[in-house]
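Novice: Generate a structure from the sequence data that follows.
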Amino acid sequence: MSSMRLDRWLWSSRQFKTRSLATDACKRNWVKVNDGPAKPSKPIRIGDVLNIQKGPLLKTVKVVELLDKRVSAVVAAKSFIDMTPEQEHELAKEKSKRINLGRSLPTAKGRPSKKQRRDLEEFLLKQQD
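Specialist: Okay, here's the model as predicted:
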């Protein structure tokens, strides 16, 4: 096999959980082959460099092996070389922390109670002094 569909390789190498997710990523231009836009049906070959945008992480991989079907994670890891810089991983971790921080903040549940209002007024008066 000298080439195979991009979406099929992304799925079989476990870059995406399902083939339809891989297809959607290609259609949304989250996947680029050799720095060019890629459709799901684009044939890829050994040696091609893929840029895959997954959330805050821009992953760069080089195709080493073409896989016929979905294989175990250990075998799939041997089908590509991860060329993503370490800085990119750290940057993605920071971005995801910021995103998750906003989700963990408590949300207000209606009007403050009489006690909460008095505490707030007391706090604001102390801030003014």
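Novice: Every contact and neighbour count from this point should use C-alpha atoms.
Specialist: Will do.
Novice: all strands of this protein, in order?
Specialist: 4-5, 31-33, 36-37, 43-44, 49-54, 57-63, 80-82 (DSSP state E).
Novice: Show me how far the second one is from its chain's centre.
Specialist: The chain centre lies 14 Å from the centre of strand 31-33; the measure is Cα atoms, centre = their mean, to the nearest Å.
Novice: what's in contact with that strand?
Specialist: Outside strand 31-33, the residues that touch it by Cα atoms under 8 Å, 6 or more residues apart in numbering are 25, 26, 37, 38, 44, 48, 49, 50, 51, 52, 53.
Novice: Another for comparison:
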Amino acid sequence: MDSTRIDRWLWAVRLVKTRSAAADACRGGHVRVNDRSAKAATPVKPGDVVRARLHDRTRLVDVVRVIDKRVGAPDAVTCYVDRSPEPVPGLSGPVARRDRGAGRPTKRDRRELDRLRGIE
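Specialist: The predicted structure follows:
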């Protein structure tokens, strides 16, 4: 096999959980093949560079082998070389949210928010 659809390949190498999620990512403009926006049917072949924004993280992978059937995780990682940038530490901490219509935060709420943010 020399090429396959990008949505099928993303699913087969386990970068996304379902093939429909891969198609949705392509439809939303979150997948690029060789710096070109990719539709779900865009062919991918060995040597291509795939950039995908998946699960709030940018993945940059080089295609080494093309598969169209989902395989086990140890086999899947042999199909690409991951050149993704390291996630920025500290951005995945707790997020302070308030209910809509709750009004202004009280002094106590503000202090708790500051404590969460690391401001003392």
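Novice: Would you pull the TM-score for this pair?
Specialist: Scored by TM-score structural alignment, normalised by the length of the second structure, the superposition of the two chains gives a TM-score of 0.76; 105 aligned residues with a Cα RMSD of 2.6 Å.
Novice: thinking again about what came up before, which of the contacts of strand 31-33 of the first structure count as buried?
Specialist: Neighbour counting with 16 or more other Cα atoms under 10 Å marks 25, 26, 38, 44, 49, 50, 51, 52, 53 as buried within the contacts of strand 31-33 of the first structure.
Novice: Who are the contact partners of the fourth one?
Specialist: If I follow you right, that is residue 44 of the first structure. Contacts of residue 44 of the first structure (Cα under 8 Å, 6+ apart): 3, 4, 5, 6, 33.
Novice: try 6 Å
Specialist: 3, 4, 6 (Cα atoms under 6 Å, 6 or more residues apart in numbering).
Novice: Just put the buried ones among the contacts of strand 31-33 of the first structure in JSON lines and tack on distance to residue 126 of the first structure.
Specialist: Formatted as JSON lines, those follow (distance: Cα to Cα, whole Å):
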{"residue": "25", "distance to residue 126 of the first structure": "53"}
{"residue": "26", "distance to residue 126 of the first structure": "56"}
{"residue": "38", "distance to residue 126 of the first structure": "60"}
{"residue": "44", "distance to residue 126 of the first structure": "66"}
{"residue": "49", "distance to residue 126 of the first structure": "60"}
{"residue": "50", "distance to residue 126 of the first structure": "57"}
{"residue": "51", "distance to residue 126 of the first structure": "54"}
{"residue": "52", "distance to residue 126 of the first structure": "52"}
{"residue": "53", "distance to residue 126 of the first structure": "48"}
